[in-house]
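Visitor: quick one, structure for this:
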Amino acid sequence: MSEDLARAALRYHAEPRPGKLSVESSKPLESQRDLALAYTPGVAEPVRAIAADPAAAYQYTGKGNLVAVISNGTAVLGLGNVGPLAGKPVMEGKAVLFKHFAGIDVFDIEVNARDAEHFIEVVAAIAPTFGGINLEDIAAPDCFYIEQTLKARLDIPVFHDDQHGTAVIISAALQNALKLAGKSMAEARIVCLGAGAAGLASMRLLKLLGAQQITLVDKDGVLYAGRPDLNDYNRPYAVETEARSLAEVLPGADVFIGVSAANALPPELLAQMAVNPIVFALANPDPEILPATAKTLRPDVIMATGRSDFPNQVNNVLGFPFIFRGALDARARVISDQMLIAASQALAALAHEPVPASVLQAYGLDALAFGPDYFIPKPLDPRLLDMVAGAVARAAQA
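Guide: Have a look, this model is predicted:
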């Protein structure tokens, strides 16, 4: 990040008042009667109603449109375990995106938890406040256990965005990239570099969409059957192979998905991929390989990154606000695989539609149409709310 941008970012967060969130009343409080309705004695009526029927909380409180964005700060962006307080700007930022893109209210909650069990107990204890829980920036493997346990205990949607939000956007982009490459999900050889929360969840969703040839690689090499350091979460993705390194599995592959680190894709390996290689270099802020480098070496490459200054940004804001909007509207108890698939397919379909003038103006473009430089919708596309949230709600009610 440049010094100018860094200074601007600090000013943005500090001025004219610190932080990015505020709480505003949704009801008038201008008279004695307003006060009597808002608090005593009038507030007793909704209290009685909810005590008699807990579902009435959705009618008389903000629960049904309120999401908790919760983190313990153990895996914040690419900065690592910076702690819950340092992660607060990210959680506030997530809240702003929820509100701006989907009209969802958010409380950001940073938990100084000793361990996964402590974190789970804290979240479970405060869950009655909310209509949904968005887990964020929690390190693997704890993130898997935390989400699974909370989903089983709570009667509201629990969603770890680093897993499933990323998976939805990657799968949507890959469906369209494969069409451009003239390949199918079932036949494509897919190599994923990075076997943490994002990598495992993304490969799981791709399997549900029909992928059959997936190899995962982490910092220690290929996830192969019998590798002694695998855990209960990554062991199901191990494959029978003699290969042990990225250099052994990437030649001839159709797809490279990187959720790892800067410059982790050597150009010489990209050169050995199949015709029309698909490269999702999603490490932020510096991708596994820069688009200019990739396209110079392989003019036939079909590419996405996680950055907004390159075409085809794989950005979670395309997913989580609208997935939650659909889940809240349907009053879903869980966010199911069918809802994730619906979101992914709706995103993929939207990229084939004519792009509105408002989107072109927002991005300073004269034209935009489905192709190698546009196979995933832009985050500022206003149609996302209706198309993705609607698809998720319908899937929830099916």
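Visitor: from here on, contacts and neighbour counts on C-alpha atoms
Guide: Will do.
Visitor: start and end of stretch 65-81, how far apart?
Guide: 30 Å (Cα to Cα, to the nearest Å).
Visitor: distance from it to the middle of the chain?
Guide: Centroid separation between stretch 65-81 and its chain, computed with Cα atoms, centre = their mean, to the nearest Å, is 12 Å.
Visitor: list of residues touching it?
Guide: The contact list for stretch 65-81 (Cα atoms under 8 Å, 6 or more residues apart in numbering) reads 82-87, 90-91, 94-95, 104-113, 119, 129-139, 284, 328.
Visitor: then stretch 232-251?
Guide: Contacts for stretch 232-251 (Cα under 8 Å, 6+ apart): 141, 144, 191, 193, 195, 200, 215-217, 221-226, 256, 269-270, 272-274.
Visitor: let's see 7 Å
Guide: Identification of contacts with stretch 232-251 by Cα atoms under 7 Å, 6 or more residues apart in numbering yields 191, 200, 215, 217, 221-225, 269, 272-273.
Visitor: a markdown table please, covering those residues and showing distance to Ala349.
Guide: Formatted as a markdown table, these follow (distance: Cα to Cα, whole Å):
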| residue | distance to Ala349 |
| --- | --- |
| Val191 | 24 |
| Leu200 | 24 |
| Thr215 | 27 |
| Val217 | 30 |
| Gly221 | 35 |
| Val222 | 33 |
| Leu223 | 33 |
| Tyr224 | 35 |
| Ala225 | 36 |
| Leu269 | 32 |
| Gln272 | 31 |
| Met273 | 27 |
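Visitor: and for comparison, fold this next one:
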Amino acid sequence: MDEDLRKAALEYHQSPRPGKLAITATKRMETSRDLSLAYSPGVAAACEAIVADPDTSFDYTSRGNLVGVITNGTAVLGLGNIGGLAGKPVMEGKAVLFKKFAGIDSFDIEVSEQDPDKFIEIVASLEGTFGGINLEDIKAPECFKIEQTLRKRMAIPVFHDDQHGTAIIVGAAVLNALKVQNKKIEEIRIVTSGAGAAALSCVNILVSLGAKPEHITMTDIEGVVYKGRPNLDPTLEHVARETDARTLPDVLAGADVFLGLSAPRVLKEQWLPLFAPNPLILALANPEPEISPEIVKAKRPDAIIATGRSDYPNQVNNVLCFPFIFRGALDVRATAITESMKLATVEAIAELARVEASETVAAAYGGQAPMFGQDYIIPKPFDPRLIMHIAPAVARAAMEAGVARKPIADFEAYKHELERFVFRSGQLLRPVTEVARKACPRVVYAEGEDERTLRAVQGVVDDGLAHPILIGRGLTIAQKITALGLRLKPGQDVRIIDFDQDKALFEKMLAHYQKKVGRRGITPEAAARILSRRQTVAAGMLLDSGEADAAICGGTGDWWRQFEYALPLISRRPGVKRVYAMTALILQAGVLFFCDTHVNVDPSAEEIAEMVELAAEAVHRFGITPKAALLSHSNFGASNSPSARKMRQALGLIRARVPDLEVDGEMHADAALVEQIRGRAVTDSTLTGTANLLVFPNLDSANIAFNLVKATGEGVTVGPMLLGLSKPLHIVVPSATARGITNISAVAAMEAALAAK
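Guide: You can find the predicted model right below:
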């Protein structure tokens, strides 16, 4: 990696607190009674229940949703045998992926033991702690013995992801590539470059899918794996071929599939003509593949290529499967992960790539629905449908294999439960950043000298979200970049606009500004003073004049005053009467959108209807189907107060304006979030599940509710987002963090990209 990425990675792991994991209590601990229930004497009741029936440990402890990510560090990523301690950042990262993608808690355990028998004893002794074991970064051939022995000894799932995760994704990729290329798996010839644990597992799963063993040739650093090869590893004897071929090019002629799990540049450009027509090339070495996709596309345009990298189509990434395999296995309390469960995962992933994408999925992919074909044979790792397809398939396969201790009776209800994992935490911004990265528009920052802004802009540059423009004194900005240890390069990564230095641009902006405010009582002298001193005005004018595509203002001083500076500069969208503010709050249970949190003190029913239409459109852009609840002190007609009547009137107007929107009201806040409570109040609600778009009768209630939930729920804020402007301009609150500014930058960049279309 380059030095900039290394510094960024170290900063990421160190700040704001070291590491990537923390433990959060799931029960309240506020009173002496809470203490007596959680610990002595009440805890004895749970202990006694488990003594009587060990399976109740899944009911009374966190074991049923807890996976151990365990390594001895003998084969860490591309770093080799660096030991468990040095591999801990990787294990923490794996644990984070479990949590983010599937809601699974994890402990990472780094074992300083390379003797496989002793390692087995250590891991086997931990069975009572976990619901499943994810073995990670253990070298071959020891990994085979370790996994096989632990699977026999332990009554919980044991899964070595380095072997099976890659194999599952490769299996799905091969199945779909063959559909695209109109070939049959039992007829194809397969050549591997690499014969380690992952390659062997890939070969095994391809054979299970129908590939003929005699059509598969494996190669490694010593050449072809052939029968009688001196010093052949015993784990390779069953895949050794009767052949006179000794080198990789010797066996490529007529190959339909190349499976690379070896090293960079192993597959040479001059060998590409040897392949059969319409080959599949899986070049999975990381970070540099066995051959670059550009070379393959140029020399063999008939080929389908997949790599392990996210910057090319068809990324083979284990995160496509392991969180969701464990989700399904844990949910039926499986005693093992069987071959049938792995094959069910293969089929689920392959099928998902062939399913027509919905509008929500299209948003998650950056606004353009993926189309099954040469550049899309496997889903992307961030596809929101993965958990909905894989976990039920795994659970069903576990039940059919007889390893499920808690079978699922209603799979439709189970799928509904899984929805809560789809949009959690930072995943909310996934579709936003996809759109932003593709367009990378120009975003101007009014407070270019602010330290939070500079840290945020570093994140914007690192993520490729936008081309930042900073307003401020060039020398001051450069000094602060250095003092903060940032890697931003003025003139290269960011453009700095210093009106004291760029007189020509200032005069151009001033002339444009005077045309806007000349008949509002602002003299030319006052206009010059305002433009030079109020950065929000300067940012707004750069946006309005076309020098920028989006603007981020505020963060210092009074939010409302900043809003008043900006509002006259950018026109409203055609047909929109007012501007509104919506703020998203990302919680562990999902995301809630609050409106109007900042602008309209007491909106009318007509204004609420317009606001909801704009807000629902904005929620859609996050790849989420909006479910709107009109909130009130009144619950479905219980009160006839003016505010209750207003919300009832707004409901009728909204249904007329947006007939396809799932909306209901007026209702209490708990009824909006809990379907059972809503069902006790009315039997004909048109709102299903949990509302995610909360609409309040006035600004006081919206702002108070938002801040209370934010403080008590430890939520992450995105916004406020201004709705109704013709160009993307947002004003951050004074309490915004650098991460918050990066988040709203992504939203602004996405809006600019969509506006450009």
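Visitor: can you pull the TM-score for these?
Guide: Once the chains are laid over each other, their TM-score by TM-score structural alignment, normalised by the length of the first structure reads 0.98; 398 aligned residues with a Cα RMSD of 1.1 Å.
Visitor: before we move on, the earlier item: show me which of the contacts of stretch 65-81 of the first structure are buried.
Guide: Buried members of those, counted by 16 or more other Cα atoms under 10 Å: 83-84, 87, 90-91, 94-95, 104-111, 113, 119, 129-139, 284, 328.
Visitor: list the contacts for the equivalent of Ala395 of the first structure over in the second structure?
Guide: Matched by TM-score structural alignment, Ala395 of the first structure corresponds to Ala397 in the second structure. By Cα under 7 Å, 6+ apart, the contact set of Ala397 of the second structure is 340-341, 344.
Visitor: again, only using 10 Å
Guide: Neighbour list for Ala397 of the second structure: 328-329, 337-345, 391, 403-404 [criterion: Cα atoms under 10 Å, 6 or more residues apart in numbering].
Visitor: which of the residues you listed tops the neighbour count?
Guide: Among the contacts of Ala397 of the second structure, Ala329 has the most neighbours (other Cα atoms under 10 Å), with 33 neighbours.
Visitor: which non-adjacent residue is nearest the equivalent of Phe382 of the second structure over in the first structure?
Guide: With TM-score structural alignment as the criterion, Phe382 of the second structure lines up with Leu380 in the first structure. Leaving aside its chain neighbours, Leu380 of the first structure sits nearest to Val359 (6.5 Å; criterion: Cα to Cα, 6 or more residues apart in numbering).
Visitor: give the contact list for the one you found.
Guide: By Cα under 10 Å, 6+ apart, the contact set of Val359 of the first structure is 365, 367-368, 377-383.
Visitor: follow-up on the earlier one: the contacts of Ala397 of the second structure into CSV, with extra columns for distance to Ala566 of the second structure?
Guide: Output for the contacts of Ala397 of the second structure, formatted as CSV (distance: Cα to Cα, whole Å):
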residue, distance to Ala566 of the second structure
Gly328, 50
Ala329, 53
Ile337, 58
Thr338, 60
Glu339, 61
Ser340, 60
Met341, 57
Lys342, 56
Leu343, 57
Ala344, 55
Thr345, 52
Ala391, 48
Val403, 62
Ala404, 60
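Visitor: looking at the residues you listed, which one is closest to Ala478 of the second structure?
Guide: Of all those, Ala478 of the second structure sits closest to Ala391, with 50.1 Å by Cα to Cα.
Visitor: check contacts around the nearest residue to that closest one once chain neighbours are set aside.
Guide: What sits nearest to Ala391 of the second structure in space, not counting adjacent residues and going by Cα to Cα, 6+ apart, is Gly328, at 4.1 Å. By Cα under 10 Å, 6+ apart, the residues touching Gly328 of the second structure are 102, 334, 337, 341, 387-388, 390-398, 418.
Visitor: which position in the first structure aligns with Gly328 of the second structure?
Guide: In the first structure, Gly328 of the second structure lands on Gly326 (TM-score structural alignment).
Visitor: distance check, its match against Leu340 of the first structure.
Guide: 11 Å.
Visitor: give me the common contacts of these two.
Guide: Listed as contacting both Gly326 of the first structure and Leu340 by Cα under 10 Å, 6+ apart are 388, 391-392, 395-396.
Visitor: count of neighbours near Leu174 of the first structure?
Guide: Neighbours of Leu174 of the first structure (other Cα under 10 Å): 27.
Visitor: quick one, what contacts it?
Guide: Going by Cα under 10 Å, 6+ apart, the list of residues near Leu174 of the first structure reads 168, 180, 184-185, 206, 255, 257, 278-280, 302-304, 344, 348, 375-376.
Visitor: right, and the helix or strand after the helix or strand in which His13 of the first structure is found?
Guide: Assessed by DSSP states H and E, His13 of the first structure sits inside helix 3-14. Where DSSP H and E defines the elements, the next helix or strand beyond helix 3-14 of the first structure is helix 32-38.
Visitor: counterpart of that following helix in the second structure, which residues?
Guide: Residue span in the second structure matched to helix 32-38 of the first structure, by TM-score structural alignment: 32-38.
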